[in-house]
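*Asks:* Structural data only, the sequence is not supplied:
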């Protein structure tokens, strides 16, 4: 079985999205510049390195992650049955603007609040609520460019925990995980370009692009399948059945190269290596040892880091061989946390708010750095931009964490918008 490893990843990354120009340190959307959980790093983290808190803010209950670009940090929280999209100053956390709209907290077996992440492109920011309000706002001042409320038929077909997939913007279009296999709107005015039927409930993953065999596909999951869609027409090119208990397909697939990916879900479902082309998909192996319930894993070189297991059921951080699915090592110290890649190192946020940095090519769970940066429940994946981490807990406390250089750290600021 062919596995392209790090070389394939580098080639594939060059083909991924981002038609828009970005600064080197930007993290403008869910899971970063290439929507795969990776951020560049100017310098690696070193053993016993230190972090300091630059600022903290309160944004309201929720699990929205961050978009960071042009000196601004965007996220969403809920208070008093209203969602607020916040635009914060990256330097000190002060509020540049905010936009509030009605949205129920809906604490259905969790704290509730928004679960999708804003997407920023140019001077536009896009966001979708759990109940189907879609906004395009001016990123500079928060003024409404357009607003679309999904049709009653679409909203009746929303999944049990609402819309969670984050907007995907490309070439004048904005895509959402709505309907059986997606929704495409005109990014300039919100008009519908194409929409899917309601034959299946949408899943909770965010759409993203892959390039394979000379074709571009958009991948997203419904409650019953992983689907490859032609982003221009909305036609389904292939469909791989993937039925998970309660219809919870929530962790984005992990792309290995231009023809392989790993799809995974919790609730004892497991993970599978799929090989795909522009019009077909086949399973190569399946394992019960990679079961990501919510947060996606990341591929770093020839190692896959992911959370295996469900919240409240002793989940573990695993390091696996992506070619075989075999576990190399694991740790139960991080709970239902999350992991991103910073350069060649894995950055883990534990469920209890501890930041851990693993060495490149880690052969065991032996963090270089450990720092308690938050308290409370921390399920939301971090963002990393301009050598700063952005993290939040379920209650809505946000922290900006930076490396502590040789100089003493500045006095932190606390903002409660």
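*Replies:* Received it, and whenever you're ready, just let me know what you need. This is a predicted model, so every value here is computed, not measured. Residues are numbered from 1 along each chain as shown.

*Asks:* can we go C-alpha only for contacts and neighbour counts from here?
*Replies:* Will do.

*Asks:* got the contact list for residue 265?
*Replies:* Counting by CA atoms under 8 Å, 6 or more residues apart in numbering, residue 265 touches 244, 248, 249, 250, 251, 271, 290, 291, 292, 293, 294.

*Asks:* one more time with 6 Å
*Replies:* Neighbour list for residue 265: 249, 291, 292, 293 [criterion: CA atoms under 6 Å, 6 or more residues apart in numbering].

*Asks:* Could you tell me how many residues sit around the second one?
*Replies:* When you say that, I think you mean residue 291. By the criterion of other CA atoms under 10 Å, residue 291 has 26 neighbours.

*Asks:* out of the contacts of residue 265, which one sits closest to residue 324?
*Replies:* Comparing those against residue 324 with CA to CA places residue 291 closest, at 14.8 Å.

*Asks:* gap between that closest one and residue 135?
*Replies:* 33 Å (CA to CA, to the nearest Å).

*Asks:* for comparison:
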């Protein structure tokens, strides 16, 4: 999940408790049964901004995009997600409620909506930019998981919107609210949910909401409590694991037990480790606010099984809120200074840096093409060319947008979902 700029100023234990629930499950959890075009969670199916199994995009936006439908909504920073022909989006309503609405992807017809009390006020120095829901939901057939600003995790039935279960972490664990609201986008994998909340990185049962373990609890002050980043899954040195960035560390964590395999301190201004780290083979890339860009090689000793973290390179390039994409041997990253850059994976060398392009980008990669959506509502089609910054076309699609765009890879009519601050719009390619 991303956070707007001025909002960001800012031990292992296990326990189990029962969430509240109102719905007897009507589905079996089938987290791996997804259509190839399902943009079902933060940054897509693999949480890396890559659109898999998709036909190539056209070389231009102009004349190739048509608006299918659009609806006004309350403000939200979380991106839309879709599964089984439905799209889900969040909003904050009347500075009091958090609401989820489901639409038919093809027609835009509203299928259901569900809301609960859940808003909060951010510190006064961040209030000018609003205080609405941030985390992008995650869904699989039958299950939609939403994290609200007050660290309340809600699981809804995707077909009906009925509540399956709900867990209020501060109420049930005694943890404090995260100062700027919960920002981590939940991850669903093999019948489990992984999410970074105020109490720490937590694994829960998707079916029941039972908490299975909690680790990486973090500090107690405003600059170390909670998380701005969202986890992903990577296989590093032959071991599948959670790739997690806290306010202070980059870590590899066991999916099963929560054991921390390895950890590395990441220096960032006021704990603003925001982007989702990117696994590249057996290496991990990250970039911190007022810190640096770094690539770490993750290894494991065959005899002792000890984990080793070696920094391959670092350099002065500063990331911020935008998570990168990788195309072949290069990382494409939007920077704190509002520019866009291409870095060599091999040695971190800067291939090029663009002129200023806006405060925030979300990006999706399809082959050697990148779609970027900027905070000022401009959609750009970019050639992922390490030789030069090449924008193939630009089209204005919103007044402003701080949510991650969502892209379908359906063969017949691929679509692009744009969550502007106060609307949701579906565009379709005319000539995919």
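*Replies:* Okay, I see it. Bear in mind the structure is a predicted one, so any value in this text is a computation, not a measurement.

*Asks:* TM-score for the pair, please.
*Replies:* The TM-score (TM-score structural alignment, normalised by the length of structure 1) is 0.86; 380 aligned residues with a CA RMSD of 2.1 Å.

*Asks:* hmm, back to that, reformat the contacts of residue 265 of structure 1 as a markdown table; add distance to residue 285 of structure 1.
*Replies:* Output for those, formatted as a markdown table (distance: CA to CA, whole Å):
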| residue | distance to residue 285 of structure 1 |
| --- | --- |
| 249 | 19 |
| 291 | 14 |
| 292 | 16 |
| 293 | 19 |
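
*Asks:* nearest to residue 339 of structure 1, of those residues?
*Replies:* residue 292 (11.5 Å).

*Asks:* Could you measure from the closest one over to residue 361 of structure 1?
*Replies:* In terms of CA to CA, residue 292 of structure 1 sits 21 Å off from residue 361 of structure 1.

*Asks:* The two: which is more packed in?
*Replies:* residue 292 (32 against 14).

*Asks:* which position in structure 2 aligns with the more buried one?
*Replies:* Using TM-score structural alignment, the partner of residue 292 of structure 1 in structure 2 is residue 319.

*Asks:* Ok, residue 261 of structure 1 next?
*Replies:* With TM-score structural alignment as the criterion, residue 261 of structure 1 pairs with residue 284.

*Asks:* show me the residues around its match that make contact.
*Replies:* 278, 295, 296.

*Asks:* where does residue 167 of structure 2 fall, helix, sheet strand or coil?
*Replies:* strand (DSSP: H, G, I helix; E, B strand; the rest coil).

*Asks:* Looking at structure 1, name the residue matched to it.
*Replies:* Mapped onto structure 1 by TM-score structural alignment, residue 167 of structure 2 lines up with residue 148.

*Asks:* same question, residue 180 of structure 2
*Replies:* Mapped onto structure 1 by TM-score structural alignment, residue 180 of structure 2 lines up with residue 161.

*Asks:* Go ahead and report the secondary structure state at residue 12 of structure 1.
*Replies:* Residue 12 of structure 1 - assigned by three-state DSSP - is helix.

*Asks:* and residue 373 of structure 1, what pairs with it in structure 2?
*Replies:* That one, residue 373 of structure 1, aligns with residue 397 by TM-score structural alignment.

*Asks:* residue contacts, that match?
*Replies:* So residue 397 of structure 2 contacts residue 377 (CA under 6 Å, 6+ apart).

*Asks:* And it, how close does it get to residue 103 of structure 2?
*Replies:* 20 Å.

*Asks:* before we move on, what about residue 70 of structure 2?
*Replies:* Taking CA to CA, one finds residue 70 of structure 2 at 11 Å from residue 103 of structure 2.

*Asks:* quick one: what's aligned to residue 256 of structure 2 in structure 1?
*Replies:* Under the alignment (TM-score structural alignment), residue 256 of structure 2 pairs with residue 232 of structure 1.

*Asks:* Tally up the residues packed near that match, please.
*Replies:* Residue 232 of structure 1, neighbours per other CA under 10 Å, totals 13.
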